[in-house]
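**Q** test case, fold it:
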Amino acid sequence: MQKPTIPKGMRDFGPVEMARRNYIFDTIREVYALFGYRQIETPTMEQLSTLMGKYGEEGDRLLFKVLNSGDALRDFSDEELLERNATRFANKACEKGLRYDLTVPFARYVVMHRSELTLPFRRYQIQPVWRADRPQKGRYREFYQCDADVIGSTSLLNEVELLQIIDEVYRRLGLRVRILLNNRKILGGIAEVIGAEDRLIDITTAIDKLDKIGEEKVFDELRSKAFTEQELERLRPLLALSGSNREKLQQLSSLLAQSEQGQKGIEELLFILDHTDHLDFTAELAIDLSLARGLSYYTGAILEVKALDAAMGSISGGGRYDDLTGIFGLGGLSGVGISFGADRIYDVLLELGLFPEDAETGTQVLFANFGQEDALYLMPIIARLRRAGVRCELYPEPTKIKKQMSYADSLHIPYVVLVGEEERLSGRFTLKDMRLGEQKTLSEEELLEYIYH
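**A** Below you'll find the predicted structure:
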């Protein structure tokens, strides 16, 4: 019989992994709630018409398309099937797809539920997304995103607050990070001054890879897309800014003197810097012009977060989008959002040993089972402890005590309680502290106090 497997880029999660993952999700959820964000969920599958064309050409290729139920071939002619054209086949045989991110489904949600929403609307969403990508370290085909968006407000104070959320989440997780900032208006200004306004996507797609492949390979990619040497020479100084954040923006202001949209982007970044200067940030903020965020719907500030102590790609990202809902017929709604990559955060925390010990603790107390009479005596006591918030369990069979102790040991249960006839008569418990190797005799009240000391 063939051994079962799972698709590449997807994973099972055991109890310890789930405990750690919930530590991340709970931390993010608590911080979102502190800032007034409310939770929604959208379905796993969306209409392909909702998803296609929203993520650029590369994003469209990475969408998981779902074959229509029933006879998916009924509308195909023999000629079409013999043509073996995968793209045309998918377009005709698939009406639905797995969501690629949470932002486009959110825009669809806003359009469908506009009459029920009070603007500005602050939502957060923690759900899995799917991408038909090549699996590698830190890149999975199924992974969770933890998004927060404000829609219906153009105020840059929203960007400042989202940066505070990022800073607070990583402060709580104990992770040192750098937040990279840029603005799509600046990137538009760069395209304008080098004379390639109509090729902004080509420029942003290439320079987004600057830190991965280096400047010359970025230029080689642009040459392959018919950029002239003159255009590349105009681009070179724009990618070589140095100094502090404000010094970079000052140099940029001179280089983009002829671009109105470029100057607007610089003003927006200065507003964000002016306001974050007054906040007690733990994270480092850095202006980075190579940051382009491949997704085509960003229009203003864009950001990405990198861990300082681990070799990992972006662990959070986001930006401003001025008219995302316009793609669904509802114009004039500006939004800004961020997303935490929970799976990458997990890998970084694991690598750096930053998960707290109690994040992995399941059962706190195991009650040993010596027989039916003892079990009957213990059940109401265990029920009272559970009501008091103690995670406890009774070993189901009255088997050898060595086996029960081994069970507790393998599951890292810190306390084992032994209750035999003597304990029943005295109303006390023998507690074994598995971590210290100590044994104590305690009352029920003392047991509670000992566990929470």
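**Q** only C-alpha atoms for contact and neighbour calcs from this point on.
**A** Will do.
**Q** which ones are touching the most centrally placed residue in the chain?
**A** When Cα atoms, centre = their mean is applied to the chain, the residue found nearest the centroid is G341 (2.4 Å). By Cα atoms under 8 Å, 6 or more residues apart in numbering, the contact set of G341 is F143, Y144, Q145, C146, I315, S316.
**Q** ok, it to I28 distance?
**A** 11 Å (Cα to Cα, to the nearest Å).
**Q** which neighbours do these two have in common?
**A** Taking Cα under 8 Å, 6+ apart as the criterion, G341 and I28 both touch C146.
**Q** what's the first helix or strand after the longest helix that the chain contains?
**A** The residue-count maximum for a helix in the chain (DSSP state H) belongs to helix 15-34. Counting by DSSP states H and E, the next helix or strand C-terminal to helix 15-34 is strand 38-39.
**Q** just to revisit the earlier point, which strands and helices sit next to the longest helix of the chain?
**A** Helix 15-34 is packed against strand 142-151, helix 157-173, helix 342-352, with contacts defined by 3 or more Cα pairs under 8 Å, 6 or more residues apart in numbering; DSSP states H and E.
**Q** so which of those is the most packed in?
**A** Highest mean neighbour count of the helices and strands packed on helix 15-34: strand 142-151, a mean of 23 (counted as mean count of other Cα atoms under 10 Å).
**Q** what helices and strands are in contact with it?
**A** Looks like strand 142-151 contacts helix 15-34, strand 121-130, strand 335-341, helix 342-352 (3+ Cα pairs under 8 Å, 6+ apart).
**Q** and the third one, how far from the chain's centre?
**A** Counting by Cα atoms, centre = their mean, to the nearest Å, strand 335-341 is centred 9 Å from the centre of its parent chain.
**Q** secondary structure element for the nearest residue to E197 once chain neighbours are set aside?
**A** Excluding the flanking residues, the one nearest E197 by Cα to Cα, 6 or more residues apart in numbering is A191, at 4.8 Å. In the assignment (DSSP H and E), A191 maps to helix 184-193.
**Q** contacts for stretch 75-91?
**A** Contacts for stretch 75-91 (Cα under 8 Å, 6+ apart): K65, L67.
**Q** 10 Å instead, please
**A** The set of residues external to stretch 75-91 that reach it, using Cα atoms under 10 Å, 6 or more residues apart in numbering, is L48, R61, K65, V66, L67, N68, A72, L73, K92, A93, C94.
**Q** run this one through as well so I can compare:
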Amino acid sequence: MASKPSIPKGTRDFSPIEVSKRNYIIGIMRSHFEKFGYQPIETPSFENSETLMGKYGEEGDRLIFKILNSGDYLDKVSLDELQTINYKQLTGKISEKALRYDLTVPFARYVVQHQNEIEFPFKRYQIQPVWRADRPQKGRFREFYQCDADVVGSTSLWQEVELVQLYDAVFTSLGLEGVTIKINNRKILSGIAEVIGASDKLIDFTVALDKLDKIGEEGVKKEMIEKGISEVALQKVQTLFNFTGSIDEKLEKLEVLLSNSDEGKKGIEELKFICENVTKLGLQNAVLDLDVTLARGLNYYTGAIFEVAAPQTVSMGSIGGGGRYDDLTGIFDSKNKMSGVGISFGLDRIYLVLEELNLFPKTVVTSVKVLFLNYGEKEAFEALQAISKLRKLDVKVDLYPDNAKVDKQFKYAERRAIPYVVKEIVDGIFTLKNIVFGDQKMVSFEELVSELE
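**A** Reported below is the predicted structural model:
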């Protein structure tokens, strides 16, 4: 007996209703991306391994899905190499391609590869799936969509200001209130590492600090000590673990803490510019907050970093994030480094939040507006003549394909949540039944169109 088919853990099938809801979110995002001047691009689902590896840190590299070479993928591997069980060395010989981990590194590759065709500064948005070999849990999948907006070729901090506004505009249109846009700056983190004498441990320091909300203060300290950061150094930054107050108050505390770090002071200046101008311009619903523990584990951020927290009424991790990467294109073209900044929307998590808060409009899942019943070839042909006219008027309409029992056709309409049924057509008059409320009327074609609109 054949086993029941299944799908890999961390992946999902999407029903027509789920796809409609997802398209609703994407439609709002796309609309705002284009209002803000971003242009769409797409890149392949998989890249050469050398394009991706080494760009996300050791932790990120482990989560990249590798693709086995086609044909005899062990052809280049000797028996001695197989017996050494050196997986890193072996992987490079049996896998030359990998599924993309995010959209930012492929975007950097795209910019370098097409730089002679691009007008800079280049503002692009991209909505495509990515893959990570992560442990599946609520809101965390192995295959999921990212929705990115990036600007490359400009160092202006007005881009960061606009990206905060873009986040606010999208979440406002989605009806999502209580969203917090957290902001920090990698220069501040570098400055902190400098003043505690741990500049050589910057990556270890930031990766551990970024886990504060997950493993708590003691967990972060334990991880830092394990990575070689001294307890004396940790005492110097004890204030970071209880960093409260308004944005201005937090900036004042940072000015004291980083008074001896030029790098740290540069980060403070950048944060001041962004926060002050966002405040002056105003936000519709989102709240901007300075979070000095925000590090984001990706190595390529060099300036402002963002993370978006869902409303506190739902149990969900971040639903967006991003930042400034001054030298990302330099990893592909060391002679032509271009500054960039971008943000990403976590489509799947946003979907779950909207679902939990019941924020999807009812019209999102309305597919067909009216179903014509089928009584045979003659009646079906007449129905299709009317259906063709309705479709040209952008009315979503369908014909039941078979000459089945009327009850069966009605049940089909009910199960698909189709609100109207045309029972019959006699001398150009349509018998229209509203199966939601049960009322029925005789209408002309013009009246039918008016009723359906």
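**Q** which of the contacts of stretch 75-91 of structure 1 sits closest to D374 of structure 1?
**A** The shortest approach to D374 of structure 1 among the contacts of stretch 75-91 of structure 1 belongs to V66, at 55.1 Å (Cα to Cα).
**Q** the closest one contacts C94, doesn't it?
**A** Yes - V66 of structure 1 is within contact range of C94, at 5.6 Å (criterion: Cα atoms under 10 Å).
**Q** got any residues that touch both of the two?
**A** Any residue near both V66 of structure 1 and C94 by Cα under 10 Å, 6+ apart counts here, and that gives Q47, L48.
**Q** on that earlier part again, the helix holding A191 of structure 1 maps to which residues in structure 2?
**A** Helix 184-193 of structure 1 lines up with residues 186-195 of structure 2 when matched by TM-score structural alignment.
**Q** chain center to the matching stretch, what's the gap?
**A** 28 Å.
**Q** picking that back up, trace the residue nearest to the centre of structure 1 over to structure 2, please.
**A** Per TM-score structural alignment, G341 of structure 1 is aligned with G346.
**Q** returning to what we had before: pull the contacting residues for the residue nearest to E197 of structure 1.
**A** Going by Cα under 10 Å, 6+ apart, A191 of structure 1 touches 185, 197-204, 231, 234-235, 259, 262.
**Q** tell me the contacts of the residue nearest to G427 of structure 1 when sequence neighbours are not counted?
**A** Of all residues not flanking G427 of structure 1 in the chain, S443 sits nearest, at 6.9 Å (Cα to Cα, 6+ apart). Shown in contact with S443 of structure 1 (Cα under 10 Å, 6+ apart): E423, S426, G427, R428, F429, T430, L431, E449.
**Q** same check on N68 of structure 1?
**A** A90, K92, A93, C94, E95, K96.
**Q** closest one of these to I382 of structure 1?
**A** Using Cα to Cα, K96 comes nearest to I382 of structure 1 of the contacts of N68 of structure 1, at 49.0 Å.
**Q** pretty sure the closest one belongs to a helix, no?
**A** No - K96 of structure 1 sits outside any helix when classified using DSSP: H, G, I helix; E, B strand; the rest coil, being strand.
**Q** V364 of structure 2 maps to what in structure 1?
**A** Using TM-score structural alignment as the criterion, V364 of structure 2 maps onto A359 of structure 1.
**Q** quick one: the residue nearest to the centre of structure 1 from I315 of structure 1, how far?
**A** Applying Cα to Cα to G341 of structure 1 and I315 of structure 1 gives a distance of 5 Å.
**Q** go on, L270 of structure 1?
**A** For L270 of structure 1 relative to I315 of structure 1 (Cα to Cα), the value is 24 Å.
**Q** next one: S242 of structure 1
**A** 25 Å.
**Q** between the two, which one's more packed in?
**A** Using other Cα atoms under 10 Å, the more surrounded residue of S242 of structure 1 and I315 is I315, with 20 against 13.
**Q** how far away is that one from Q250 of structure 1?
**A** 29 Å.
**Q** now Q39 of structure 1
**A** Counting by Cα to Cα - Q39 of structure 1 and Q250 of structure 1 are separated by 40 Å.
**Q** report how many residues lie close to the nearest residue to Q137 of structure 2 once chain neighbours are set aside.
**A** Leaving aside its sequence neighbours, Q137 of structure 2 sits nearest to G10 (Cα to Cα, 6+ apart; 7.9 Å). Using other Cα under 10 Å, G10 of structure 2 has 19 neighbouring residues.
**Q** and G10 of structure 2, what is it in contact with?
**A** Counting by Cα under 10 Å, 6+ apart, G10 of structure 2 makes contact with 131-144.
**Q** same thing but 6 Å
**A** Neighbouring residues of G10 of structure 2 by Cα atoms under 6 Å, 6 or more residues apart in numbering: P136, F141, R142.
**Q** who's in contact with the first one?
**A** Listed by Cα under 6 Å, 6+ apart, the contact partners of P136 of structure 2 are G10.
**Q** how about the last one?
**A** Shown here is R142 of structure 2, whose contacts under the criterion Cα under 6 Å, 6+ apart are G10, W131, R132, A133, D134.
**Q** surely the third one touches L63?
**A** Yes - using Cα atoms under 6 Å, R132 of structure 2 makes contact with L63 at a distance of 5.2 Å.
**Q** between those two, who's got more neighbours?
**A** The neighbour comparison of R132 of structure 2 against L63 (other Cα under 10 Å) goes to R132, with 22 against 16.
**Q** contacting residues around the more buried one?
**A** Contacts here follow Cα under 6 Å, 6+ apart; on that basis R132 of structure 2 touches L63, I64, Y101, R142.
**Q** kindly report the same for S153 of structure 1.
**A** By Cα under 6 Å, 6+ apart, the contact list for S153 of structure 1 reads P120, S334.
**Q** kindly report the same for K96 of structure 1.
**A** Residues counted as contacts of K96 of structure 1 (Cα under 6 Å, 6+ apart) are E46, Q47, L48, V66.
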